[in-house]
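Peer 1: everything below, folded, please.
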Amino acid sequence: MNTIGIIPNTTRDTDFKVTKHLIEVLEAQQFEVKLEDFVAEKIGREGLVGDDIYKVPDMIITIGGDGTILRAAGKATFHDVPILGINLGRLGFLAEVESPDIEKLITRERLQNATIEERIMLHIIACDGMGNKSNFWCLNEVSLIRAFSSRITDFEITINDKLYDVYPADGILVATPTGSTAYNLSAGGPIVAPYSKDIILTPICPHTIYSRSIILTERDTIGIKMIGEEQLNLCIDGEAQMNFTKRHSVQVKKSSKVVKLVQLGELDFLQVLKTKIVGRRK
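Peer 2: So this is what the prediction gives:
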């Protein structure tokens, strides 16, 4: 491992102070550092154009929060490059390193001996009823949420092409184990160990007392349609991707692709959970 790409969140590292510090730490250890062209221009360096930031390096280091990792994950996965996150956010489950610990943890020995943990992704196929299909991939979750109306929506759920239930709810989401501590957790869904391969179906604010999350296996395929005239947004990892109406349907299943996250071995999942969630209650 000799070449590392850095992808900062420019809304968090606004003056590139952390980015510059990380570059100094890496170059002092004879790593070659690569930046996206628009970032490099801001700090007087040469950069890479387009997807080259994912093609050239042996590893990507993001600077920001979990959202920065989520935005990088799709392209990093397609180019089979692992990601290490430096957290500048408030609650980071994916980011392995806190910014004050850069010099301590970002060392050649630690990076070369790091564990690469594979996290499953979901493959989402959205159909518009006229034969047109759109493909998406997510690391955390796919969600269907209200766009304009405040009405309850009825969601018809199938599992492996068999009708499971109709959920009256504000929305519906399907999460990976990695995403179980994100929107799924806020919606009352269960926390699942991120290295498992289960799929979580969670209604958002269901209008019944019996509608609860269900944990499915990696072999299961979930189908979702809506009943009614409402207009929804189909969101991938929190980003709206397309409008969704009763003409549409969506199929969700485990993807064959995985996201590779660099683990430096400082904390395991249960320690992170205790620190990030339980510790916040004190």
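
Peer 1: please count neighbours and contacts with C-alpha atoms only from this point.
Peer 2: Noted.

Peer 1: the helix or strand harbouring Arg119 - contacts with which helices or strands?
Peer 2: Assigned by DSSP states H and E, Arg119 belongs to strand 115-127. Judged by 3 or more C-alpha pairs under 8 Å, 6 or more residues apart in numbering; DSSP states H and E, strand 115-127 is in contact with strand 133-138, strand 249-263.

Peer 1: winner for burial among those?
Peer 2: Ranked by mean neighbour count, the helices and strands packed on strand 115-127 are led by strand 249-263 with a mean of 20 (mean count of other C-alpha atoms under 10 Å).

Peer 1: what sits up against that strand?
Peer 2: 73-74, 76-78, 80-84, 96, 114-129, 137, 139, 174, 199, 218-226 (C-alpha atoms under 8 Å, 6 or more residues apart in numbering).

Peer 1: how about 7 Å then?
Peer 2: 73, 77, 82-84, 96, 114-128, 218, 220-225 (C-alpha atoms under 7 Å, 6 or more residues apart in numbering).

Peer 1: same question, stretch 199-213
Peer 2: By C-alpha under 7 Å, 6+ apart, the list of residues contacting stretch 199-213 from outside reads 167-177, 184, 187, 189, 214-218.

Peer 1: okay, helices next: where are they in the protein?
Peer 2: Assigned by DSSP state H, the chain shows helices spanning 17-27, 37-42, 52-55, 66-78, 102-105, 108-112, 183-186, 269-276.

Peer 1: could those helices go into JSON lines alongside mean neighbour count and distance to Val259?
Peer 2: Formatted as JSON lines, the entries for the helices of the chain read as follows, by neighbours: other C-alpha atoms under 10 Å; distance: least, C-alpha to C-alpha, whole Å:
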{"stretch": "helix 17-27", "mean neighbour count": "17", "distance to Val259": "23"}
{"stretch": "helix 37-42", "mean neighbour count": "14", "distance to Val259": "24"}
{"stretch": "helix 52-55", "mean neighbour count": "20", "distance to Val259": "13"}
{"stretch": "helix 66-78", "mean neighbour count": "20", "distance to Val259": "5"}
{"stretch": "helix 102-105", "mean neighbour count": "14", "distance to Val259": "22"}
{"stretch": "helix 108-112", "mean neighbour count": "13", "distance to Val259": "17"}
{"stretch": "helix 183-186", "mean neighbour count": "18", "distance to Val259": "19"}
{"stretch": "helix 269-276", "mean neighbour count": "13", "distance to Val259": "17"}
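
Peer 1: following up with a second sequence; could you model it the same way so I can compare the two?
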Amino acid sequence: MTPSFHHVALIGKYHHAETGTVAPGSREVLEHIAAFLVGQGCRVSMEMQTADNGGFSGHAALTPQEIGEQCDLGLVVGGDGTMLSIGRKLARFSTPLIGINQGRLGFVTDIPLEELKTTLTPMLHGEFEEDRRQLMHGQVLRNGECVFDALAMNDVVVNRGATSGMVELRVEVDGHFVANQRADGLIVASPTGSTAYALSAGGPMLHPSIPGWVLVPIAPHTLSNRPIVLSDSAEIAIELVNGRDASASFDMQSLAALHKGDRILVRRSEYCVRFLHPRGWNYFDTLRRKLRWNEGGS
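Peer 2: From the prediction side, this is the model:
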């Protein structure tokens, strides 16, 4: 049977964050997946960094831009961090992504490695559910000029310095003053990111179909400063009023050092990330499995 996807890019994570060494077994896993894809009638290419780090030479090595221009599917092997990184780069090409979970939790890399063949075979032939996730567009403005610009899938976070006290932040929504907050920081999270840092800071989980964001203070000085859910059509502005060594991070992967008076603007991006899931996939099944709800029950 001819596959629905003819040119598939393999994207993998090779390095341990702690040691910078090649992850044991990663090369063998990707070689096994590549052989499986070829057996399904797909042409396979490797993402450039994946190929370089793993020493692959049997398949073409492509940059993320080349993947977006040439491939009709990206297969991401790793954890959610790997998916966040490539998802932002491929969103403007509308390249669909399937996640194979080789990490620890995996809300968006949701296919277990041991179920690869049985799950992926029907997906390659058109049996899947599509799930679109809106990106966030963040900017840091200094004296009216943009000094940092990035996309985020999970969240934009303003954090205090590692050795300093709380930061004071002025928060506006659509140009309307909301509050001055003294806290360790502030999280603006998408529905995708509502199960990440925002959840650990006490924020609610948002279903991915909700066109909203959640604004979550981190350890606020005033306990009445609570998380709030906003429309994702709103523009959020966060001004650093006071605080040393503060920073703004985008998906915890891009970092901008902040100066007093800097404004962080967060808007809805024009781009979406396209995830493909197995037929019958349900968000609540993912939550129940990943958060271990009802363990010990029937």
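
Peer 1: can you calculate the TM-score here?
Peer 2: The TM-score (TM-score structural alignment, normalised by the length of structure 1) is 0.94; 282 aligned residues with a C-alpha RMSD of 1.9 Å.

Peer 1: what's the mean deviation for the strand holding Arg119 of structure 1 versus structure 2?
Peer 2: Here the mean offset of strand 115-127 of structure 1 against structure 2 after fitting is 1.2 Å, by mean C-alpha distance after the TM-score superposition for structure 1.

Peer 1: any buried residues in that strand, and which?
Peer 2: 117-127 (16 or more other C-alpha atoms under 10 Å).

Peer 1: matching residues in structure 2 for that strand?
Peer 2: Under the alignment (TM-score structural alignment), strand 115-127 of structure 1 falls on residues 129-141 in structure 2.

Peer 1: ok, residues contacting that stretch?
Peer 2: So stretch 129-141 of structure 2 is contacted by 146-153, 208, 262-269, 271-279, 281 (C-alpha under 7 Å, 6+ apart).

Peer 1: kindly recompute the last result at 8 Å.
Peer 2: 88, 146-156, 190, 192, 208, 250, 256, 262-281.

Peer 1: switch the helices of structure 1 over to a markdown table; also include distance to Phe155 of structure 1.
Peer 2: Putting the helices of structure 1 into a markdown table (distance: least, C-alpha to C-alpha, whole Å) gives the following:
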| stretch | distance to Phe155 of structure 1 |
| --- | --- |
| helix 17-27 | 44 |
| helix 37-42 | 43 |
| helix 52-55 | 38 |
| helix 66-78 | 27 |
| helix 102-105 | 46 |
| helix 108-112 | 45 |
| helix 183-186 | 17 |
| helix 269-276 | 31 |
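
Peer 1: out of those helices, flag the one nearest Leu232 of structure 1.
Peer 2: helix 183-186 (16.8 Å; C-alpha to C-alpha).

Peer 1: what count of nearby residues applies to the residue opposite Gly185 of structure 2 in structure 1 once aligned?
Peer 2: Per TM-score structural alignment, the equivalent position to Gly185 of structure 2 in structure 1 is Gly171. Using other C-alpha atoms under 10 Å, Gly171 of structure 1 has 23 neighbouring residues.

Peer 1: got a list of what Gly171 of structure 1 touches?
Peer 2: Applying C-alpha under 8 Å, 6+ apart to Gly171 of structure 1 gives the contacts 143-146, 153, 203-206.

Peer 1: one more time with 6 Å, if that's ok
Peer 2: 144-145, 204 (C-alpha atoms under 6 Å, 6 or more residues apart in numbering).

Peer 1: cool, and Asp237 of structure 1?
Peer 2: When contacts are counted by C-alpha under 6 Å, 6+ apart, Asp237 of structure 1 touches 138, 140-141.

Peer 1: matching it against structure 2, which residue comes up?
Peer 2: So Asp237 of structure 1 corresponds to Asp251, using TM-score structural alignment.

Peer 1: quick check: that match vs Leu169 of structure 2, distance?
Peer 2: Separation of Asp251 of structure 2 from Leu169 of structure 2 (C-alpha to C-alpha, to the nearest Å): 20 Å.

Peer 1: kindly report the same for Glu47 of structure 2.
Peer 2: Taking C-alpha to C-alpha as the measure, Glu47 of structure 2 falls 40 Å from Leu169 of structure 2.

Peer 1: against structure 2, where does stretch 90-106 of structure 1 fall?
Peer 2: Counting by TM-score structural alignment, stretch 90-106 of structure 1 lines up with residues 104-120 of structure 2.
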